[in-house]
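> Could you work out the structure for the sequence below:
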Amino acid sequence: MTRLLVANDFIEDQAFVADARLKKTGWWAQRMVWFARDGDVLVMTTRPEDAYLDYVTSLTGTRLATLRVVVPPPGRLGSGVLTADRLADAGFRARLRAELDGRAVDQVLSLHPDPAVVDLARFLGAEHALAGHGFIAQGGGSLANSKVVFRAIAGGVGVPLPDGGVCGTRPGAEELITTMLADGPLMLKHDLRSGGRGNEVLSPVPGVDPVGAQRTVVLPDRAAVREYLAERWDWLTGHGQGRFVVERYFPGSQAVFAEFSLTDDGITFAGQGEMVSAPMAKAEIIPAPGLKPDTVAALLEGGEQLCRPLHAMGYRGLLSADAIVTPDQELYFTEYNGRITGSTHIYEIVGRHIVGPDYAENRVLLEIDGWQVPSFQEGVDLLRTSGLGYDRTTRTGVMLVMAFNPSVDSIRYVVVARNLDSAYEQARELEALTGTSPDSPAPDRTSSPPPPPPSGSERRA
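From the prediction side, this is the model:
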């Protein structure tokens, strides 16, 4: 079986392109290597360094010598993202055909449901190998990642939502925001930006931390709301071309997710966990700790309800249903993401494939960003000499799960442990090797908090 893996992290939408500029080296997209199997052909933003390829395949058991990596020439945004012009480059396509060497492509897997990937598959005569290609080709990937569309679908299927609405006009936004601020803080969300970079918290009073957002803006009255919208309207709406979401903000909430796989055979649960921000996304815990059984059941039931309309529309792939559990233990769904997320390879490859199918029953996966080291190879060497690296016999230890991020000289890592206490302790030991302490999870709950992590932060609301 020959598979084509395309490490594209963004649709070519204005918002996603803005986020792509923050990932100039393409290090984030290199997580695609975790999904590689023998004989796969990988289309990458840049060629991963040998140390990363060696390390990942040594854990997954994939024979590195059987893989082929093809990198298109830089495009209009450089080499950090696989834009459509790069995937359409004639020289690249010729090299890709040569690497396939006459083999038919049986499956096309991409990080993001992008029409440019459909076009590439069609060029190779492999359109049939891309699940949901009809939906993706007509721009469906944007629907599966839109916070505005999410609100409509969530409202339609009846899952619990934070109070709020979708805004497309300035007078309507002013009225909704002013009215809702009378009862407390709000979160404003750009339709398509990711990782909290499109979020802002609005509060009628000072002192509200912007967990999961870029900042908190204090707006004490209607005049302040009007002034804020005049200043931020173009940013919120993409110069008036889009809409944005306003929702109630619950400080101190636990942010959780449940991912599902949508195939022609139906919808199946894939994995769940907690997302931690400080104030932006910094860590995750899989499975989510401290959830009551009825909360887990509600998360999975509501997540599947959100999947059904998209499945009926023809979307095929992964969908992450994001939610919050408030300090009062109320569950509200906040958005969905129709793509291979930054969590997928953690639960699916690190958890299910490497640790074992029972990982969620007797292990905890604690991912933290990021361990500051001079290079990926030095990180590997430190793990080896310290004895902290993952041990297949005990099924515990540390794995480096992302490529080296040169912008901050750090690596994301996962601690596999029998419980959360032990995971935090191993994280402290790891950080002591280099004398650094990354921002990582800190308890901010109203009951049963986990033990303190290496350094302080807050949970995303």
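> C-alpha only now, for contacts and for neighbours.
Will do.
> Quick check: which element contains Asp369?
strand 364-372 (DSSP states H and E).
> Could you tell me the angle between the following helix or strand past that strand and strand 364-372?
Reading on from strand 364-372 to the C-terminus, the next helix or strand found by DSSP H and E is helix 376-386. Between helix 376-386 and strand 364-372, the angle comes out at 120 degrees (axes from the mean of the first three to the mean of the last three CA atoms, to 10 degrees).
> I'd like the distance from the top helix by length along the chain to the chain centre, please.
When the chain is parsed with DSSP state H, its longest helix is helix 293-313. Remark: helix 293-313 is offset 18 Å from the chain centroid, using CA atoms, centre = their mean, to the nearest Å.
> could you say what helices and strands it packs with?
helix 147-157, strand 254-263, strand 266-277, strand 317-325, strand 331-337 (3 or more CA pairs under 8 Å, 6 or more residues apart in numbering; DSSP states H and E).
> Those into JSON lines, with extra columns for mean neighbour count and distance to Leu130?
Conversion of these to JSON lines gives the following (neighbours: other CA atoms under 10 Å; distance: least, CA to CA, whole Å):
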{"stretch": "helix 147-157", "mean neighbour count": "18", "distance to Leu130": "24"}
{"stretch": "strand 254-263", "mean neighbour count": "24", "distance to Leu130": "11"}
{"stretch": "strand 266-277", "mean neighbour count": "21", "distance to Leu130": "16"}
{"stretch": "strand 317-325", "mean neighbour count": "26", "distance to Leu130": "10"}
{"stretch": "strand 331-337", "mean neighbour count": "23", "distance to Leu130": "19"}
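> Here is the second sequence; please produce its structure so I can put it next to the first one:
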Amino acid sequence: MAKIIIGNQLTEETVEGDRALPAEYLTYLAAVTHRLAWCAEADDIIVLPTEPDTEFLAYVWKRLGIEDARPVVVVPPPGRRGSSLLYDDRLHHPDFIRRVGKLAAERGADRLFPFYVDAGIAGLAEALELKDPLPAYSFLTAGGNELVNSKTFFRTLASGNGIPVPHGRTVNSAAEAADFVRPLLRAGHPVIVKQDVHGGGYGNEILAPAEGLEGYGAERVTVLDGDAAAGHLSDSWARHSHDGRRQVVVEQYVDGSVPIYIELYIADDEVRTVGHGEMRMAPVNNGLVIPPPSAGLPSFPGFLDQARRIGETVRALGHRGPISIDAIVVPSGEILFNEFNGRVGGSTHIHRIGDHLIGPEHWADRALIARSRCGWDSLAGAVATLEEQGLAFDPATRTGVVIAGDSHGTPGPSGQCLIVAHSVPEARAMEARLVEILGLEGD
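From the prediction side, this is the model:
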């Protein structure tokens, strides 16, 4: 049966007030949702916040082999916040509900594939009268999705199961946070303060005792001495704690670490590995390297085993569907876990491309680099250039460049290219050629 893909990138509480993201970034996120086209199958319905490039859709349908039963894209009317993202009022608009209901009946679509499960998705499922809208629907809509997207709950779950995490704690007040932060800053150690529910590093802040730390996984770095920690955290506590409604994670920030992830799919009877890789942070997520270069470390098999333990624990809780688990490789080679996200992620469409174009366990004999924030004047022109230069993906060799995301309707570059090669060095060399022939911005 067909499905209804919903590109709802963010929860409602992360888009207003002092947690609001810049308008340009919201526009970028809208374009990012277009990449969900790679998750489509024949006759699917795709709900997006903005219109994707029709040339991009044709490119995707051709490579997925569904040109004869192509999915249909639906963009709801604008809401009170405009049309940057799929806010609840857009998903609940009567005209939109009627149109999607009609399409679902015509195409036999009986389930949802949302980016994130929240009240808006629950309301949409009820309005469409879907009997079994998604796996573990009752668990997710009863607050389960909050649990599997919570940084504070992750620390609790990981600590209780002997999973290694950075030195840190979950705190309830600015004073409690300052008690943890102060001695670390005085000793010359940076600290990261994490909002409980957010994504891509946004909402996080690194507190550094001296200049010179670039950092990743946070939208800002603040230089601060230990004596000023209490005042700074008091001033910023409303932002960190969602106006006091949520706990906050404070952890020692390990400079020189490399961020990695593993994506799993939690089913009724198994926990399946979708893929794993390294996140390129500049300073927030800006691409992937698959498999991660750290896969050769002695600690990596343990990372895979511990990730599966987390997956099995989450499965026992009742979660079903995708979940991405993030960790860091510290300079010593040890791997520490730091959060999970029980939703579709930035790697989901990449591994879907890998499965379809390269084959299951595509990370075993191919290296992939997903380069984000690519831009071009014409997608057709970019595709033609790749073909002329011999860089376009070749199904026979299972190597080359795939256009993974379009750069349509945004003020800055928002496209994505997926480079597939036999090894990471070969993929990096191919990426350098790609940057040159398409005139992409450098790193």
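> In the second structure, which residues correspond to the strand holding Asp369 of the first structure?
Mapping strand 364-372 of the first structure onto the second structure (TM-score structural alignment) gives residues 367-375.
> quick one: the helices in the stretch 51-200 of the first structure?
84-87, 90-100, 115-123, 133-137, 140-143, 147-157, 170-181 (DSSP state H, counting those that start in this stretch).
> To what extent does the fourth one diverge from the second structure after superposition?
Here the mean offset of helix 133-137 of the first structure against the second structure after fitting is 1.4 Å, by mean CA distance after the TM-score superposition for the first structure.
> Of all the helices and strands packed on helix 293-313 of the first structure, which one is nearest Gly75 of the first structure?
strand 331-337 (25.9 Å; CA to CA).
> residues in the second structure matched by the helix or strand just after that closest one, start to end?
Counting by DSSP H and E, the element after strand 331-337 of the first structure in chain order, helix or strand, is helix 344-345. Using TM-score structural alignment, helix 344-345 of the first structure corresponds to residues 348-349 of the second structure.
> what sits up against that stretch?
With CA atoms under 8 Å, 6 or more residues apart in numbering as the test, stretch 348-349 of the second structure has contacts from 35-36, 38-39, 263.
> And for stretch 152-163 of the first structure?
151, 247-249, 302, 305-306, 309, 331-334.
> Tell me the counterpart of Gln254 of the first structure in the second structure.
Match for Gln254 of the first structure (TM-score structural alignment): Val258.
> check contacts around that match.
Contacts of Val258 of the second structure (CA under 8 Å, 6+ apart): 278-279, 328-330.
> repeat that for 10 Å
216, 278-281, 292-294, 327-331, 333, 335 (CA atoms under 10 Å, 6 or more residues apart in numbering).
> how close does it get to Leu288 of the second structure?
12 Å (CA to CA, to the nearest Å).
> likewise Asp95 of the second structure?
For Asp95 of the second structure, the distance to Leu288 of the second structure (CA to CA) stands at 38 Å.
> So which of the two has more stuff around it?
With neighbours defined as other CA atoms under 10 Å, Asp95 of the second structure and Leu288 compare such that Leu288 has more, 25 against 13.
> any idea which helix or strand carries Ser236 of the second structure?
Ser236 of the second structure belongs to helix 229-240, assigned by DSSP H and E.
> any idea how far that helix is from the chain center?
With CA atoms, centre = their mean, you get 27 Å for helix 229-240 of the second structure.
> now that helix: which residue numbers in the first structure?
Against the first structure, helix 229-240 of the second structure falls on residues 225-236 (TM-score structural alignment).
> May I see the buried residues of that stretch?
225-226, 228-229, 233, 236 (16 or more other CA atoms under 10 Å).
> and it, how far from the second structure on average?
Looks like 1.8 Å for stretch 225-236 of the first structure (mean CA distance after the TM-score superposition for the first structure).
> and the helices and strands packed on helix 293-313 of the first structure as JSON lines, adding distance to Leu22 of the first structure?
JSON lines is the format used below for these (distance: least, CA to CA, whole Å):
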{"stretch": "helix 147-157", "distance to Leu22 of the first structure": "21"}
{"stretch": "strand 254-263", "distance to Leu22 of the first structure": "24"}
{"stretch": "strand 266-277", "distance to Leu22 of the first structure": "18"}
{"stretch": "strand 317-325", "distance to Leu22 of the first structure": "23"}
{"stretch": "strand 331-337", "distance to Leu22 of the first structure": "19"}
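> and which of the contacts of stretch 152-163 of the first structure is nearest Asp183 of the first structure?
Arg248 (9.1 Å).
> quick one, what contacts the closest one?
161-165, 177, 180-181, 183-188, 201-202, 334, 461.
> Between strand 266-277 and the strand holding Asp369 of the first structure, find me the angle.
Using the same axes, to 10 degrees: strand 364-372 of the first structure against strand 266-277 is 50 degrees.
> Since that was my last question, I'll sign off now.
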